[in-house]
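[1] have a look at this prediction, sequence included:
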Amino acid sequence: MKTRSLGHGELEVSAIGLGLMGMSELYGKADDQASIRTIHRALELGVTLLDTADCYGNGHNEELLGRALKGRRDQAIIASKFGVGPNFEGVFGHPEYVKGAIDRSLMRLGVDHIDLYYYHRIDPTVPIEETIGAMSDLVKDGKVRYVGLSEASSDTIRRAHAIHPISALQTEYSLWSREVEADILPTVNELGITFVAYSPLSRGFLSGAVSKFEDFAPSDYRRQLPRFQGENFQLNRALVDKVKELAEEKNCTPAQLAIAWTMAKGALPIPGTKRISYLEENIGSLDVELSSEDLRQIDEMMPPTSVSGDRY
């Protein structure tokens, strides 16, 4: 497994992580035993960065990871998040909330510390300095090792970093979600912050595995997203066909090409899956090398504005 340093060189992690959200909700029925087997396989293959959050499944996801890591804690870098309320309702950044959230997460995970703790979404009613100050206290208390942000603006990142070193910024980034290239990526690169890309497969669409809207279960969250609906779905399917063509030339799968693209852009991807077969396919992206000419060709074939429909 290839590795890289997180943030300012303090922590070594696998060059690709595993997102766990879909193991609890949003993408069809959960299967805890299958999910635990997938986590164990990830550890066997050298994937150390495991990404969860307290709001995923309203605590279920952290509990699941805690069960999977019994006797294996030393093999994993646990990344979790706080700040989004149950059922994804409300955003909370008050210092007292931070202190309660970490204790609840530690209890669910069954561990004494979280390696990388993200502020999941920014509460506009609380100055970022106050929230990061509370997170800094968690580091001093030994409950958290490193601090991260998720979906934060450039100004917020700079203000937070001035209070306590930010090791990672997590934001959606893929061939279809490139908004961060204008301002966010230059900021984190300047400050030495690792950029962690969630949904590098645009919620599975770029893998080529989705052929029609009806493939999604009635409870699948993707039915609600503009990119997966109506005419947008058909237009975006045509873009996936272009990804497939280039992937064939590179002797890899569309998913591997899409993930390799994020790594070529300097990101640390955390594709999510609950299946071992997809996990192994995703890890294969580490063997895909994209040249500057490949990246130029991809930009020509699929410019940043080519996707139809908004993220949410």
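    Sure thing, it's come through.

[2] please count neighbours and contacts with C-alpha atoms only from this point.
    Fine.

[3] what distance do you get for N58 to M21?
    Distance of N58 to M21, computed by CA to CA, to the nearest Å: 11 Å.

[4] my error: substitute P127 in the last question.
    In terms of CA to CA, P127 sits 28 Å off from M21.

[5] between the two, who's got more neighbours?
    Between P127 and M21, counted using other CA atoms under 10 Å, M21 has the larger neighbour count: 21 against 15.

[6] adding another structure so you can compare the two:
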Amino acid sequence: MENKNGISRREFFIKASMTVGGIAASSFVPKFGGFASAQATPVLSSQLPVRHLGSLKVSALGLGCMSLAGTYNPPMEMQQAIKLLRDTHELGVTFFDTAQLYGMGLSEEMVGKALAPIRDKVVIATKFGQAPAPGGGGIEINSRPERIKSSVNESLKRLQSDYIDLFYQHRVDPNVPIEDVAGAVQDLIKEGKVRHFGLSEAGAATIRRAHAVQTVSAVQNEYSIWTRDPEHEVIPVCEELCIGFVPWSPLGTGFLTGKYTPTTQFDEKYDVRVTFKFARFTPEALKANWYIIELLQRIALRYEATPGQIALAWHLARKPFIVPIPGTTKLDHLKENIGAVTIKLSASDMEEIETAIAQNGVQGLRIPDEVLQTSDIGAILGTSSEGTHGKTPLKQ
């Protein structure tokens, strides 16, 4: 049976499975602190595995580009960002994720300037619907068709491209039927300005409604070892409809790297974990959740890896259509992240992680409540869109 993505479920899983299976960990050396540091030989472009988001082929690991424009630190200098992005491609990554909102367009500009010379060799995803308001009036959630169609031109200009590979709705708009959103993107696909449609922080009911109008290639929701919101309904509906799943914050806003302890001093001016008062990054929550780092350290020792690499390898082992997009501004962290594709966790490793999380839980909301409430019904832990039409109104 063929899916709206143009492939059967069997073909979807065959394509999605062209990934990390069977590749052994390589060339890591121990470091202080009880776990290892990635010093692997860089994975070349021809060697990096691929995965499929619907019919869209991407590297098994992408690069999240939000932090380039300043999220935890000041924005990178333009030339530094360009170099990092080009180094990322040289190391085999072909999938780059940005948004109109990131740095109020700065992230898109960085991506555009860096990747313009190699545009045909990369996949660029960006997002609409939660972005700077026209005229500099702050941030708006607006997915009205006319705004989608005007904002795509703004993104194309910043990206220095005449097309966008993957165009996500950044957050569902409670005032606009999702069918109107999907229809507007469908028009842009017909015009050649967009190639694939995606949703972010959407629940199953919204995904189904959108997919019925225009094929959804990917859904991007927050997901990691300590954030399990999509497991109840979002990942299952992606599997059913042959839609790729792209976890944002796959390293738990940095926590799963093991770098942040209860005594860590965060940048109070730039770091969103402080400025937005992330509940999981209080000293008390960091202490309560530290067992997760100790768990990852134990598993990392078996593979001569780092906790962060194990956290990324966990994603790759969950489903063959999952493509994590860790962000970084540092080349050594980038190389470490890419090294995760060489690690194949065992069934007992995966079970050990599941058991620990089930027994101990996680202290603190994943993001501040006022931000969380912009997510769809069914995209938030403890909510379900079953029997509802999701957060967006029905089309009249």
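    Arrived safely, thanks for sending. Keep in mind that what you see is a predicted model, and the values were worked out from it rather than measured.

[7] list the buried ones in stretch 157-174 of the first structure?
    Residues of stretch 157-174 of the first structure classed as buried: 157-158, 160-161, 163-174 (neighbour count, 16 or more other CA atoms under 10 Å).

[8] to clarify, my last question referred to stretch 92-102 of the first structure.
    So for stretch 92-102 of the first structure, counting by 16+ other CA under 10 Å, buried means F92, G93, H94, P95, V98, A101, I102.

[9] what range does it cover in the second structure?
    Using TM-score structural alignment, stretch 92-102 of the first structure lines up with residues 142-152 of the second structure.

[10] which one of the buried residues of stretch 157-174 of the first structure sits closest to F233 of the first structure?
    Nearest to F233 of the first structure out of those is S174 (CA to CA; 16.8 Å).

[11] give the equivalent position in the second structure for that closest one.
    Aligned by TM-score structural alignment, S174 of the first structure pairs with S224 of the second structure.

[12] just G19 of the first structure next, same as before
    In the second structure, G19 of the first structure lands on G64 (TM-score structural alignment).

[13] pull the number of nearby residues for I141 of the second structure.
    I141 of the second structure has 18 nearby residues by other CA under 10 Å.

[14] I misspoke; the intended subject was K190 of the second structure.
    Neighbour tally, K190 of the second structure, other CA under 10 Å: 10.

[15] residue in the first structure matching it?
    Looks like K190 of the second structure aligns to K140 there (TM-score structural alignment).

[16] show me the buried residues of stretch 92-102 of the first structure that map onto helices.
    Judged by DSSP state H, helices contain the following of the buried residues of stretch 92-102 of the first structure: P95, V98, A101, I102.

[17] for E231 of the first structure, state which of those is nearest.
    Once CA to CA is applied, the member of those that ends up nearest E231 of the first structure is A101, at 41.3 Å.

[18] show the contacting residues for the corresponding residue of the first structure for T98 of the second structure.
    Residue pairing (TM-score structural alignment): T98 of the second structure is matched to T52 of the first structure. By CA atoms under 8 Å, 6 or more residues apart in numbering, T52 of the first structure lies in contact with G19, L20, M21, N61, E62, L65, I78, A79, S80, K81.

[19] and of those, the nearest to K244 of the first structure?
    Of the contacts of T52 of the first structure, the one sitting nearest to K244 of the first structure (CA to CA) turns out to be G19, at 23.6 Å.
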